[in-house]
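[1] heads up, no residue letters with this:
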């Protein structure tokens, strides 16, 4: 083979990015066998995100039988390679303890590593662990910092958590208005617990003006979304509304959430 032929062959070989894109296209079609056939040699070549994707397939049983040990192995390679998604997925494996020994300390360390790289879901989960996990010493200031980082990336549960931080005065002065603002942001992004708390805020006049119609509208959305917080307030608020008002609240609750961006409900 001449030098020119070698250069042409080298130029025609797809890049890592192109091969990863082809694998993602296959996965989107449900063809995980093809996706895995692309990711496997890339992972062996040191592409950490490919190793994560293989681990995720073993974790979820996508194109292969579920195998927690193989998921742990591949996700471990991804995490060691510095892949933030791999670190987060491995953290989730240890946090849940499904098929592997539960290890909250390792989960926390991995979430920290991924969060430090800017991974929004890891920032959200790290915030939750620092605030609510029984296995971790609470750190309200750090929990708020990571919740704010996740919220800045549009993660609705982090916004809801910030509302609870200001509502319950966890490391901050109690601020009902700030709490309501965060619940509003989470609620309009579809978080059912934020919708429930915003409904309660409108019912009680916490940080917002009392508004039974807005309260019921948000509680209806929260109940439809499965929030366990909604039933605490639902019947009390419904008792304050006439049948016509209740019908109007149901009409508003059925509207797309986009309609709530610029209004109370």
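    Here it is on my side, so go on. Everything numeric in this text was worked out from a predicted model, so none of it was measured.

[2] Going by C-alpha atoms from here, please, whenever you check contacts or count neighbours.
    Noted.

[3] what's the distance between residue 195 and residue 122?
    23 Å (C-alpha to C-alpha, to the nearest Å).

[4] So for those two, which sits in the more crowded spot?
    Neighbour comparison, residue 195 and residue 122: the larger count goes to residue 195, with 32 against 28 (by other C-alpha atoms under 10 Å).

[5] secondary structure element for the nearest residue to the more buried one once chain neighbours are set aside?
    Closest residue to residue 195 apart from its sequence neighbours, by C-alpha to C-alpha, 6 or more residues apart in numbering: residue 187 at 4.5 Å. Per DSSP states H and E, residue 187 falls inside helix 176-188.

[6] Please compare the first structure with the one that follows:
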């Protein structure tokens, strides 16, 4: 609240002191936030090693956002040696808590074979889980997999549904992809696909 100025005067310095106090008491969320400050150089010197220590300690305490961030550090080689296997392991921990970023990251890892043998079926499963939560990136990628028949049976109607949902959530490629598959469907199929998109609901 102090950092964002909610109900009090905003003060980054005071917020940082509070985060430090919370981190000293073992707060994983405070550790993760302090780690991000070091990663970005927000009010402190940019220090990838300090960022990695704080973020991955928070991840070890079970914080899903920290696990996602820790995975990114291993994937990029920031503060640690690049290690795709460790990155994937942390992404999987975050994905187990339905962290959308981690679900999408694993979708791309398995689709593109980033440190693993390509497995489009696994990719579709991860994208499907993130899409069910309403994420536009996952909705678009799942649409692309239905359109190409990659990891899923080819189905232009389902591609239309997912592109439509992605476009409605302002995915930059959604409108163009929607127009492309619309051109390949009958008017009746487009109407059915639109009805399915209208009836779609985010998973609870």
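    All right, it came through fine. This structure is a prediction, so every number in the text was calculated from the model and none was measured.

[7] Tell me how the two chains score on TM-score.
    After superposition, the two chains reach a TM-score (TM-score structural alignment, normalised by the length of the second structure) of 0.88; 204 aligned residues with a C-alpha RMSD of 2.4 Å.

[8] re the thing from before, after superposing both structures, state the mean offset of the helix holding residue 187 of the first structure relative to the second structure.
    With mean C-alpha distance after the TM-score superposition for the first structure, helix 176-188 of the first structure departs from the second structure by a mean of 0.9 Å once superposed.

[9] re the thing from before, and the aligned residue in the second structure for the residue nearest to residue 195 of the first structure, how many neighbours does it have?
    Alignment note (TM-score structural alignment): residue 187 of the first structure maps to residue 131 of the second structure. Residue crowding around residue 131 of the second structure was assessed by other C-alpha under 10 Å; the count is 27.

[10] didn't residue 131 of the second structure look like it was pressed against residue 125?
    No. Applying C-alpha atoms under 8 Å, one finds residue 131 of the second structure not in contact with residue 125, separated by 9.7 Å.

[11] Would you mind measuring from residue 52 of the first structure to residue 176 of the first structure?
    Residue 52 of the first structure is 42 Å from residue 176 of the first structure, by C-alpha to C-alpha.

[12] Those two - which one has more neighbours?
    residue 52 (31 against 20).

[13] for residue 75 of the second structure, helix, strand, or coil?
    helix (DSSP: H, G, I helix; E, B strand; the rest coil).

[14] what does it align to in the first structure?
    By TM-score structural alignment, residue 75 of the second structure lines up with residue 131.

[15] Test my guess that that match contacts residue 146.
    No. Counting by C-alpha under 8 Å, residue 131 of the first structure does not reach residue 146; the two are 10.5 Å apart.

[16] So which of these two has more stuff around it?
    residue 146 (25 against 22).

[17] Give the aligned equivalent of that one in the second structure.
    Using TM-score structural alignment, residue 146 of the first structure sits opposite residue 90 in the second structure.

[18] Residue 194 of the second structure - how many residues pack around it?
    Using other C-alpha under 10 Å: residue 194 of the second structure sits among 17 other residues.

[19] likewise residue 49 of the second structure?
    Residue 49 of the second structure: 16 neighbours (other C-alpha under 10 Å).

[20] contacting residues around it?
    78, 79, 80 (C-alpha atoms under 8 Å, 6 or more residues apart in numbering).

[21] Based on its surroundings, how many neighbours for the last one?
    Residues lying near residue 80 of the second structure (other C-alpha under 10 Å) number 14.

[22] can you check residue 183 of the second structure too?
    10.

[23] and what of residue 152 of the second structure?
    16.
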